[in-house]
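Enquirer: Dropping a prediction and its sequence here:
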Amino acid sequence: MGNDEVDFVVVGGGSAGCVLANRLSADGVASVRLLEAGGRDDTPFVQVPVGAVATLPRKFHNWGYQTVPQPGLGGRRGYQPRGKVLGGSSSINAMIYARGHPSDYDRWAAAGNPGWGWADVLPRFLRSEDNQVFGAPLHGRGGPLTVSALRTANPVAEAFVRAGEECGHRRNPDFNGEEQEGVGHYQVTQRDGLRCSAAKAYLDPVRGRANLSIVIDAHATRVLFEGRRAVGVEYLRGGRREAVRARREVVLSAGAFGSPQLLMLSGVGPAAEIARHGIALVHDLPGVGANLQDHPDFVFGWTSDSTELIGFEPRGVLRLFREFGRFRRERAGMLTSNFAEAGAFLKSSPDEPVPDLQLHFVVAIVADHARKLHFSLGFSCHVCVLRPRSRGSLLLASGDPMDDPLIDPAFLADPDDLERLVRGFRVTRAILEAPALAPYRKKELWSAGVTRDEDVRALLRARVDTVYHPVGSCRMGSDTAAVVDPELRVSGLEGLRVIDASVMPDLVGGNTNAPTIMIAEKGADLLLGRRAA
């Protein structure tokens, strides 16, 4: 490894890695190397919000993973897009700023993770946030991450919110406020009409720091050990094998798929799985790759005649071209859309203590993650189960670090997830059929005529997939099955931590980007020995 040595090596330039690169290098003394397998984020497909439609369906700034066949989905393979670019999935996502429910974090703490209750994590959310609409005590001002209202003023998204009210749900102006439940417009990580990814928020302001080096197109292949201590990272770049040594710690922030894969490639994980691929065992840690969770999601679709909606047909294309001028002048309008402009957090039954369903109302027809195009104007609505009981896993396909891992989210493996989603299907359809949306409805697509419970179940098994929130595969805990302890140190090893969505003990009730940034904010405190926010 020669003299290529720094204090901290961070693997993964996504939502967590960008935070860590910024915070760990802030003193101007500690040297930090950030390794990102993807490339630069300075393309219009990343910066202009509507450009995400080009990255979602294919391997463009996107790992484009597939799951193994899912028995709960009739043997189908699911699709798992994840960001492969600076900013990670925050550079290709729908920009929704949602923290989950406070009880999610208190549940983490009660399960053996002291320091991770709501009172502990809220200061980290506040520190990260620069909210353009709301302030104290539940929102931050002046943090790196700009959080704002959308600039589209789309009347169809507003009609969805009114439809929710017509169904008896309260309008909620702030899903991260005192109460999560209700229907409303999402706040987004957007600055002046452009995407505010983790790279834009945390990396751009500090790229000139002499003690921070950012290496793109660097595919980490293994963590290097001396005995039980992590001392560096090996990676491939431009066809060459390189390495960097860490004087203080190696931090894995490669996400719910990348971090457990890299641990196993490095000889850390279930002994039998590692031996199966001829990898030398460093540490038998059975929990690596276990406990994988994701929100199972179903999408409704309707055609429409409204040019307020986005679609690949002549009127929609003409409207989009006209919107370019408005975007250049005002940084507003259709090109600033995150597509999922409105939504809801609802209960599948009145007996639920907190919302167990989330809806995303989309101002376009979405089929198979935009991989199947409908040449019509229209709208869609996602509904997902927020705290599924199903637990999946991630395993190695081979000992080759360039091979995709075997991803098994075990969708609908637990019968409760399916029945909860059946109830969610009915709750969502009622909103979509409410009078406020009548001027925009034309034809219901794949769910038309599906009413009986058994037919709903069959439709769900035929169409459910991810809503892009995988977590939990390097679970945090105080028990022997945990991968990292509450300080995010890999159990049984030294000089190695995992800091990303993979450490979540279980899913939060909402989108996972803001919680991942919070985890990294707290993780930076732990690495630097700070106990308070």
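Expert: Perfect, thanks for sending it. Residues are numbered from 1 along each chain as shown.
Enquirer: From here on, just use CA atoms for contacts and neighbour counts.
Expert: OK.
Enquirer: what residues are up against M1?
Expert: M1 makes contacts with 242-245, as judged by C-alpha atoms under 8 Å, 6 or more residues apart in numbering.
Enquirer: Okay, it and Y235: tell me how far apart.
Expert: Per C-alpha to C-alpha, to the nearest Å, M1 is found 12 Å from Y235.
Enquirer: ok, structure two:
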Amino acid sequence: MFDTSSASKGVKFALLEGQLLAGEIDHAAFVGQAADLGFPTTAVGDAAEKFRAIAANQAVRRANLRSSYDYIVIGSGASGSVVARRLAENRDAQVLLLEAGGDDLKPGILITETWFFNLGGEFDWNFGAERSPSVNSRSIVQAMGKALGGGTSINGMVWARGHKNDFDFWARQAGDDAWDYRHILDIYRGIEDWHGAPDPERRGSGGDVFVQPAPNPGSIAPAFLKAAESLGIPTFADQNGVMQEGSGGAAITNVRIRDGRRLNVPASYLYPVMDQPNLTVLTGAHVNRLTLEGTTIIGVEFEWQGKIRAIRSSSDVVLSAGAIQTPKLLMLSGIGDRTELDRFGISTVSHLPGVGQNLQDHPIIGGGLWEAPGPITIRNNAAEANLFTRSRPELDTPDLHIWHIEAPYLSEVTGRHAVENVWSISPALVRPESRGFLRLKSVDPHQAPEIHANMLSDPRDLAALRRGMAIARDLGNSEAMKPFVKREILPGPLAGEALDNLIRDGAMSMYHPTGTAKMGRDDLSVVNAELRVYGVKNLRIADGSIMPSITTGNTQAPCVIIGERMADILTA
């Protein structure tokens, strides 16, 4: 599927690193081929030594698994990779990181422009929600990454920090000011290596996380910003920073792309420390359940290389498997609603009714489509411009996130309208009122849970998206976009029930499931402010499932923050 002949130098270099790790090429071949790409000799030599050291170290670690580690981290996504890295910085701590998926240095992951081909592919868990009348009896696809890096290996590479009000709300729910915007902003500044308009009050430089505005965007992206300005939506040099403290705005997208290749979270956090003897990273390791003595988590049971293994943790187990897998593992281990666990004969260790509840996601509507006079060049992540705005003026936080996409971005229903040379404007709802839930289907750890997304089930969400579709039309048909428009295909002049049906037919997930093991102090809370699971010892959760409410925008960056907070708590 992926022709790497025209891939960027950055992608080709990363593929060589992956081949060196896998033992498919030797040191001399790596050096020679990397030099042919035009990289400086010193950089090539340093990379060769680093990745040879990683390969040798991890081979030894895997061949000599310990019976016990100080910390076990389950899941290598946006939070888990961060936790493992920070814990491993203490060379006296033995850290085991378990990832069910495979390696990440693959063409489908590294090539940025075709990231959406991974959805439903080999790097995806291929989850699907139950059919729901609120989306015209469709099953909404719920993509989740199954590779080193988790969702950060298959997502759109967007770095969206979240709004100031998101974190202040989290702090109130947790009863802990360490989660408020002021403290979170300090973490962002500390971890970022920002390559955009200088903003030392809000953006950091020299950190682990390289971020930049989409480089060399196509001419249609700045036209989209001019279209936004014509509607009274202000434009900014940075989609984060001050823009996420006010009522909205439009900007070129912040992306995790460098030299034309995806930067997933392991690229920044894991690979720098994978040559250390105190960090063991197992891919293809499927965790079946947590192991307990009474109400104390003592380790994990997992499948790896065809065998079921049990390894103990002398300190904490950190569950970072994501908002679908994390509650499933909790329930399989006896942590959840007693009535639900009784259905499967699972003994209740901690009765927590909130496990699997409070499911939130960002619906995005594949229903804004324009035909261009000629081909549209796809660059970066194909979504180089975006805006935040409010569906109602009285809201204190933007609830609409509207994307310009340099390709047809449509559901399996609205996809029938696609023709050659088309582009999309897709409104998403980033502060949904609808809530879903998860339930076990069986005690088989390989069985996906039953996902009730309940997308658009709250009428307030449909009303907000009607406004979003109207804004999308105004943008697409604006004077600024005329050079790129041959005709409007969708939504056209639809109104009333016809427009509602288009929204329901076009509704898709932005693949941001969150909230299913939320942080807080009420009866549905699963973890406290220190991310410790109520009712058991030595178990923490660090992933999007702990969000009391979903953040305003893509969830990759806030999940990195959750990982950093978890590490701060554990190493304090």
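Expert: Done, it's in. Computed from a predicted model, the values in this text were never measured in an experiment.
Enquirer: circling back: what do M1 and Y235 of the first structure both touch?
Expert: Joint contacts of M1 of the first structure and Y235 (C-alpha under 8 Å, 6+ apart) are 242-243.
Enquirer: Return the member of the contacts of M1 of the first structure nearest to G17 of the first structure.
Expert: Nearest to G17 of the first structure among the contacts of M1 of the first structure: V244, at 16.5 Å, using C-alpha to C-alpha.
Enquirer: corresponding residues in the first structure for stretch 502-521 of the second structure?
Expert: The aligned range for stretch 502-521 of the second structure in the first structure is 459-478, by TM-score structural alignment.
Enquirer: residue boundaries of the helices in the second structure?
Expert: Using DSSP state H, the helices of the second structure run over residues 9-21, 27-36, 41-63, 80-88, 107-110, 164-174, 181-191, 220-230, 265-269, 322-332, 338-343, 459-476, 496-506, 556-571.
Enquirer: how about the strands in the stretch 201-350 of the second structure?
Expert: 209-213, 249-252, 254-255, 257-258, 261-262, 279-283, 286-293, 296-304, 307-313, 317-319, 335-336, 350-351 (DSSP state E, counting those that start in this stretch).
Enquirer: Turn those strands into CSV, columns for mean neighbour count and distance to A223 of the second structure.
Expert: CSV is the format used below for those (neighbours: other C-alpha atoms under 10 Å; distance: least, C-alpha to C-alpha, whole Å):
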stretch, mean neighbour count, distance to A223 of the second structure
strand 209-213, 23, 16
strand 249-252, 26, 11
strand 254-255, 24, 17
strand 257-258, 22, 22
strand 261-262, 26, 25
strand 279-283, 23, 43
strand 286-293, 19, 46
strand 296-304, 20, 51
strand 307-313, 17, 54
strand 317-319, 24, 43
strand 335-336, 28, 50
strand 350-351, 18, 54
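Enquirer: Can you get me the start-to-end distance on stretch 369-379 of the first structure?
Expert: End to end - C-alpha to C-alpha - stretch 369-379 of the first structure spans 14 Å.
Enquirer: Where do the strands of the stretch 301-450 of the first structure begin and end?
Expert: 340-346, 357-362, 378-385, 392-395, 406-408, 443-444.
Enquirer: for the shortest one, packing partners?
Expert: Spelled out, it's strand 443-444 of the first structure. Applying 3 or more C-alpha pairs under 8 Å, 6 or more residues apart in numbering; DSSP states H and E, one finds that strand 443-444 of the first structure contacts strand 296-303.
Enquirer: got the angle between the strand it packs on and strand 357-362?
Expert: Strand 296-303 of the first structure runs at 30 degrees relative to strand 357-362, counting by axes from the mean of the first three to the mean of the last three C-alpha atoms, to 10 degrees.
Enquirer: Can you point out the buried residues in the match of stretch 502-521 of the second structure?
Expert: Buried residues in stretch 459-478 of the first structure, counting neighbours by 16 or more other C-alpha atoms under 10 Å, are found at 459-461, 463-478.
Enquirer: With stretch 181-189 of the second structure instead?
Expert: Result for stretch 181-189 of the second structure [16+ other C-alpha under 10 Å]: buried residues 181, 184-185, 187-189.
Enquirer: re earlier: want to try CSV for the strands of the stretch 301-450 of the first structure, with distance to R322 of the first structure and mean neighbour count as columns?
Expert: Below are the strands of the stretch 301-450 of the first structure laid out as CSV (distance: least, C-alpha to C-alpha, whole Å; neighbours: other C-alpha atoms under 10 Å):
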stretch, distance to R322 of the first structure, mean neighbour count
strand 340-346, 20, 26
strand 357-362, 21, 26
strand 378-385, 19, 26
strand 392-395, 45, 21
strand 406-408, 42, 23
strand 443-444, 26, 16
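Enquirer: For V422 of the first structure, find the nearest of those.
Expert: Comparing the strands of the stretch 301-450 of the first structure under C-alpha to C-alpha, the one sitting nearest is strand 378-385, at 10.0 Å.
Enquirer: possible to save the strands of the stretch 201-350 of the second structure as CSV with distance to W403 of the second structure?
Expert: Formatted as CSV, the strands of the stretch 201-350 of the second structure follow (distance: least, C-alpha to C-alpha, whole Å):
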stretch, distance to W403 of the second structure
strand 209-213, 15
strand 249-252, 10
strand 254-255, 13
strand 257-258, 18
strand 261-262, 20
strand 279-283, 34
strand 286-293, 35
strand 296-304, 40
strand 307-313, 44
strand 317-319, 32
strand 335-336, 37
strand 350-351, 41
